[in-house]
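Here's a sequence, model it:
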Amino acid sequence: MDFNMTIVKPAYFVIRGFYGIPNINYYYIFLLVLYIMSVVENGAVMALISLDQSLKTPKYIAVFNLAFVDMLGHSTLVPKVIDTFWFNHKNIPYNDCLTYEFFNFMSLTMQSLNLVLLSFDRLVAITFPLRYRVIVTLKSMFILVAASWLYAICINLIAVGFLTRLSYCGTVVINSYFCEYGPLIRLACNDNFPQVVLALQFEGDNAEGHGDSSNMNNKFEDQ
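From the prediction side, this is the model:
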């Protein structure tokens, strides 16, 4: 990638994902209800773990973090989706789009890592029941959670950093319901090979195939 080239950044992108679907407002109402339920339930889980001394265990540190990340992910995605489509605010500024993409995918990364931590906790409990309290301590779980956050933040900052090297000289319409990595790559008019490699590495469900960047670019599927 030539880092000395001129990068063309649009003032905004246009989100088009849910337009033209009949009776779509009922879906937004349903989505809003689910979001409120998610916030209440995750808030209740976090409050219960914080207030109940018997739940101050390594496993529930991971459970607390999972509830927080789940709330963060929903709060990042759902209100913006409702604002975009229900209130017809389909234009999103360039910097806001990248910030939106970062928090969405950081939340998804953390959700996956939290499930890994909970699986690790159960694996140790089953495999080494007599040494469980020695291996899985409050300190070790805090370290694992902190390391997970650090990894999720760094890897998604790198991904967003690579997006800033893309140049957009054609359409700025994103065929998705939020600022998504694959569609943003597909809109670029300059070489996108490093971005495609990152997408294949960390978001493989959004892309498939191999070859040069122009061929790989066409492999991304709309979500």
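
C-alpha from now on. contacts and neighbour counts both.
Will do.

Give me the neighbour count for His89.
By the measure other C-alpha atoms under 10 Å, the count of residues near His89 is 14.

how about the nearest residue to it, chain neighbours excluded?
Nearest in space to His89, with sequence neighbours left out and distances taken as C-alpha to C-alpha, 6 or more residues apart in numbering, is Asp83 at 6.2 Å.

Could you do Val124 as well?
Excluding the flanking residues, the one nearest Val124 by C-alpha to C-alpha, 6+ apart is Tyr132, at 6.0 Å.

How about Leu198?
Ala159 (6.9 Å).

Wait, a helix at the one you found?
Yes: using DSSP: H, G, I helix; E, B strand; the rest coil, the secondary structure at Ala159 is a helix.

so which helix or strand takes in the spatially most central residue of the chain?
By C-alpha atoms, centre = their mean, the chain has its centre lying nearest to Phe105, at 1.7 Å. Take DSSP states H and E as the rule and Phe105 turns out to sit in helix 94-127.

Here is the second sequence; please produce its structure so I can put it next to the first one:
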Amino acid sequence: MERGNQSGVSEFILLGLSDQPEQQRLLFFLFLLMYLITGLGNLLIILAIRTSSCLHTPMYFFLSNLSLGDICFTSTTIPKMLANHVSGNKTIPYAGCLTQVFFFIFFGVIDCIILTAMAYDRYVAICTPLHYSMIITPKVCGLLIVASWFWASVNALINTILLTHLSFCGHSEIPHFFCDLSPLLKLACSDTFINNLMVNTIGALTIIISFIGILISYAQIFVTVLRIPSTAGKWKAFSTCGSHLTVVSLFYGTIIGVYFSPTSTHTVQQDTAAAVMYTVVTPMLNPFIYSLRNKDIKGALRMILTRKPSLYL
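From the prediction side, this is the model:
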């Protein structure tokens, strides 16, 4: 961080999504609403899983961790954006920007790994149901979560430390609503070869390999489901995977489009729109996607919302 301060940049300016006052007010209330829905929806999912004994299974254990990750993921970017709008100040300190980059990568990587773990859980449950309890044990679930936190820390730490070695030569305007790695690298006036190399190697190890793991899991699931003789059995198997596939498509599709496609093929506006999808929209939709098609979660949520408070509390 010291070297960044020596380059003459003590803070960055987040240009946001619009420079029109009317649009800024509309975006403020829209993002505030989406943030509140994201927080409330994911908290309800976590509460439903914790309080309902029938949801104490590996699949819902991963889902509760995904919901927690989504809350933290959105909290990394949206509150600062809303605070800047209220204060009328678009700046973010140099150290604050690097901190935002760290936690954005950290919670983004955790989401990637948890989505992969959920796909593997569905693969074992559908393709080898007799061995499910022996393979997906509480110890294995715990180790997968710990591994996701460890790898996320390594990934975020490496990329953040490499950022501190860049010079910005007084260029401080970020055409984004948060400190993202991609626009920061474009803003630097020093050599970013090592930074881009790390993004395309460590990032690929995380995102691409996780995505391939999900594709392989669902390819095996698809083959297994096709062998089920009854139509009702096929529909039941596919319905348990449909929600997860929807989330995976939204999350990975936009991330791969932003970070792993040629920069010449998309504009700043397209990058920002894609970032809004995976940082705000997808975490907001996750509770609805997983609960609307899941009878167990809907039942647990109904019990929570209709439960009368105890007179002894």
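
quick revisit: now do the helix or strand containing the residue nearest to His89 of structure 1 against helix 94-127: the angle between them, please.
According to DSSP H and E, Asp83 of structure 1 maps onto helix 58-85. Computed by axes from the mean of the first three to the mean of the last three C-alpha atoms, to 10 degrees, the angle separating helix 58-85 of structure 1 from helix 94-127 equals 150 degrees.

Quick check: helix 58-85 of structure 1 compared with structure 2, mean distance?
Its aligned residues in structure 2 lie a mean 1.1 Å from helix 58-85 of structure 1 after superposition (mean C-alpha distance after the TM-score superposition for structure 1).

Show me which residues of that helix are buried.
Within helix 58-85 of structure 1, the residues that qualify as buried are 58-78, 80-82, 84-85, counting by 16 or more other C-alpha atoms under 10 Å.

helix/strand/coil for the residue nearest to Ser176 of structure 1 when sequence neighbours are not counted?
Excluding its sequence neighbours, the residue lying closest to Ser176 of structure 1 (C-alpha to C-alpha, 6+ apart) is Gly17, at 4.2 Å. Here Gly17 of structure 1 is coil, with the state taken from three-state DSSP.

And Ser38 of structure 1, what's its match in structure 2?
With TM-score structural alignment as the criterion, Ser38 of structure 1 lines up with Thr38 in structure 2.

what about that match, helix or strand, and which?
Element membership for Thr38 of structure 2, per DSSP H and E: helix 21-51.

If you count contacts, what does that helix end up packed against?
helix 58-87, helix 282-292, helix 295-306 (3 or more C-alpha pairs under 8 Å, 6 or more residues apart in numbering; DSSP states H and E).

Just give me the neighbour total for Phe87 of structure 1.
9.

what does Thr51 of structure 2 give?
The number of residues packed near Thr51 of structure 2 is 14, by other C-alpha under 10 Å.

quick revisit: for Cys169 of structure 2, see how far away the match of Ser38 of structure 1 is.
As judged by C-alpha to C-alpha, to the nearest Å, Thr38 of structure 2 and Cys169 of structure 2 stand 38 Å apart.

Contact partners for Ile114 of structure 2?
Phe62, Asn65, Leu66, Leu144, Ile145, Ser148 (C-alpha atoms under 8 Å, 6 or more residues apart in numbering).

What about the fifth one, how many residues nearby?
Residues within reach of Ile145 of structure 2, counting by other C-alpha under 10 Å, total 17.

Can you give me every residue that contacts it?
Neighbour list for Ile145 of structure 2: Ile114 [criterion: C-alpha under 8 Å, 6+ apart].

Where does it sit, in terms of helix or strand?
helix 138-163.

how big is the offset of the following helix or strand past that helix relative to structure 1?
Downstream of helix 138-163 of structure 2, the first helix or strand assigned by DSSP H and E is strand 173-174. Comparison of strand 173-174 of structure 2 with structure 1 after fitting gives an average deviation of 0.8 Å (mean C-alpha distance after the TM-score superposition for structure 1).

Contacts for strand 173-174 of structure 2, please.
By C-alpha under 8 Å, 6+ apart, strand 173-174 of structure 2 touches Phe12, Ile13, Leu14, Leu15, Pro183, Leu184, Leu187.

okay, the residues you listed in JSON lines with secondary structure and neighbour count next?
Conversion of the contacts of strand 173-174 of structure 2 to JSON lines gives the following (DSSP: H, G, I helix; E, B strand; the rest coil; neighbours: other C-alpha atoms under 10 Å):
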{"residue": "Phe12", "secondary structure": "strand", "neighbour count": "21"}
{"residue": "Ile13", "secondary structure": "strand", "neighbour count": "21"}
{"residue": "Leu14", "secondary structure": "strand", "neighbour count": "21"}
{"residue": "Leu15", "secondary structure": "coil", "neighbour count": "15"}
{"residue": "Pro183", "secondary structure": "helix", "neighbour count": "16"}
{"residue": "Leu184", "secondary structure": "helix", "neighbour count": "21"}
{"residue": "Leu187", "secondary structure": "helix", "neighbour count": "19"}
